[in-house]
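Engineer: Sequence and computational prediction follow.
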Amino acid sequence: MKQYSEKMKTEKFIVITSDELTNLLNSSKIIFEQDTKLRDYIRILQIDDNVILQETTNTGEIIIRAFKNVIEAMNLVNDRLSVYDKMWDGCGCKINYYE
C-alpha cells in the first residue's frame, strides 16, 4: 500500500497489474466483493485506515482508487452495479472508469 499512498493523494485512480492486484488482495481485508459478470470483480478493500475500490475497466485495465470511507466507496459500487444491470439488459450504457 505504501507504494500507492502518495500517488493516490494526487491521482483519481491508479492502473495496476494482475500481480500487483494479487499482492494487494493478500495484504488487505475484503469489505465487499461482487462478480459483475461483465467486468470481473468489483471490490472494496481495507488496508489499515485506507479504503480502496478496485475494478476492471472495459479494456481490461485493473484500477484502484482511494475513498475517505466505506460508505463513499459503496456509493460508487452501487452506481456501477446499477449500470451493469442495465448493460446486462442491453441498454448500450457505458461507464467512464477514468473519471
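Structural biologist: The structure has been received and is ready for your questions. Numbers count the residues shown, from 1 in each chain.
Engineer: hey, let's count contacts and neighbours off CA atoms from now on
Structural biologist: Will do.
Engineer: can you pull out the strands in the protein?
Structural biologist: 14-16, 29-35, 41-47, 50-56, 62-67 (DSSP state E).
Engineer: possible to save these as a markdown table with mean neighbour count and distance to Met8?
Structural biologist: Shown next, in a markdown table, are the strands of the chain (neighbours: other CA atoms under 10 Å; distance: least, CA to CA, whole Å):
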| stretch | mean neighbour count | distance to Met8 |
| --- | --- | --- |
| strand 14-16 | 16 | 7 |
| strand 29-35 | 14 | 19 |
| strand 41-47 | 20 | 14 |
| strand 50-56 | 23 | 10 |
| strand 62-67 | 20 | 6 |
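Engineer: now these in a markdown table, with distance to Asn78?
Structural biologist: Converted to a markdown table, the strands of the chain look like this (distance: least, CA to CA, whole Å):
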| stretch | distance to Asn78 |
| --- | --- |
| strand 14-16 | 21 |
| strand 29-35 | 11 |
| strand 41-47 | 10 |
| strand 50-56 | 12 |
| strand 62-67 | 14 |
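Engineer: Below is an additional structure, to be compared with the one above:
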Amino acid sequence: MVSVSLLQSAPITITPLFTRWLDQTGPVETSDSFWQHGHMEIDEFVERLRQGEIVRVSTSDWENLSTAVEVIESHDTQMRGVLLVIKTTAGIAAVEEPDALTRAIRPLSDRSAASRFVAARMAVYERMWDGCGCKVDYFA
C-alpha cells in the first residue's frame, strides 16, 4: 500500500489493486500532443509562437511561462477569465482562458492587431452575455 499526499491536508491511499490496474491500463492515448508531452519549456513556447501557431498550455505551464513575458494589457471578459495581451521575444500575443485547465496563446502581428483582436473578442463576449448562443473556437 502506498500513501500519496496530493494536498498537504488530503492524503490518499493507493491500494495494490489500484496500482495493478494503473500498470495494466498503460498511458492514456490522446490526439493532442500537448497532453502527451505535458511540461512545455520557454524555448519551445517561443518557437511555436514564432511559427504562428496558437499554443495550448496547461495552467501550471502557463504559470511558469508567464514569468518570461511582459503583460501589456489585461481585460476581464466576465465570461472566460482574463484576456491578456503579452509581449514575448517572439512578439505580441493574446492569452485566453478556454477553460479552467487550459490557456490558449495566440500570436499577433503587432499592437494594432492586438487591439483589433481584443475589440472583436470582447464584442463576442458581450453578445454571449446577451444570450446569443455564440461559441468561441480558441484554437482556430
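Structural biologist: Happy to help now that I have it. Since we're looking at a predicted model, the values are computed, not measured.
Engineer: among the strands of structure 1, which is nearest Asp85 of structure 1?
Structural biologist: strand 29-35 (12.1 Å; CA to CA).
Engineer: How about residues contacting that closest one?
Structural biologist: 41-47 (CA atoms under 8 Å, 6 or more residues apart in numbering).
Engineer: What residue in structure 2 is paired with Ser18 of structure 1?
Structural biologist: With TM-score structural alignment as the matching criterion, the partner of Ser18 of structure 1 in structure 2 is Thr59.
Engineer: now its match: how far from Val95 of structure 2?
Structural biologist: Noted for Thr59 of structure 2: a distance of 11 Å to Val95 of structure 2, by CA to CA, to the nearest Å.
Engineer: how near is the residue most central in space within structure 2 to Val82 of structure 2?
Structural biologist: The geometric centre of structure 2, computed from its C-alpha atoms, lies nearest to Arg103 (CA atoms, centre = their mean), at 1.6 Å. Distance from Arg103 of structure 2 to Val82 of structure 2, counting by CA to CA: 10 Å.
Engineer: In structure 1, what range does the longest helix seen in structure 2 match?
Structural biologist: In structure 2, with assignment by DSSP state H, the single longest helix is helix 111-129. Taken onto structure 1 by TM-score structural alignment, helix 111-129 of structure 2 occupies residues 70-88 there.
Engineer: What residues sit buried inside that stretch?
Structural biologist: For stretch 70-88 of structure 1, a neighbour-count test (16 or more other CA atoms under 10 Å) marks 70, 73-74, 77, 80-81, 83-84 as buried.
Engineer: Just give me the closest of the residues you listed to Lys9 of structure 1.
Structural biologist: Distances from Lys9 of structure 1 to the buried residues of stretch 70-88 of structure 1, taken by CA to CA, are shortest for Ala73, at 15.9 Å.
Engineer: ok, now which ones touch the residue lying closest to the closest one once chain neighbours are set aside?
Structural biologist: Closest residue in space to Ala73 of structure 1, ignoring its immediate chain neighbours: Phe67 at 5.9 Å, by CA to CA, 6 or more residues apart in numbering. By CA under 8 Å, 6+ apart, the contact list for Phe67 of structure 1 reads 50-53, 73.
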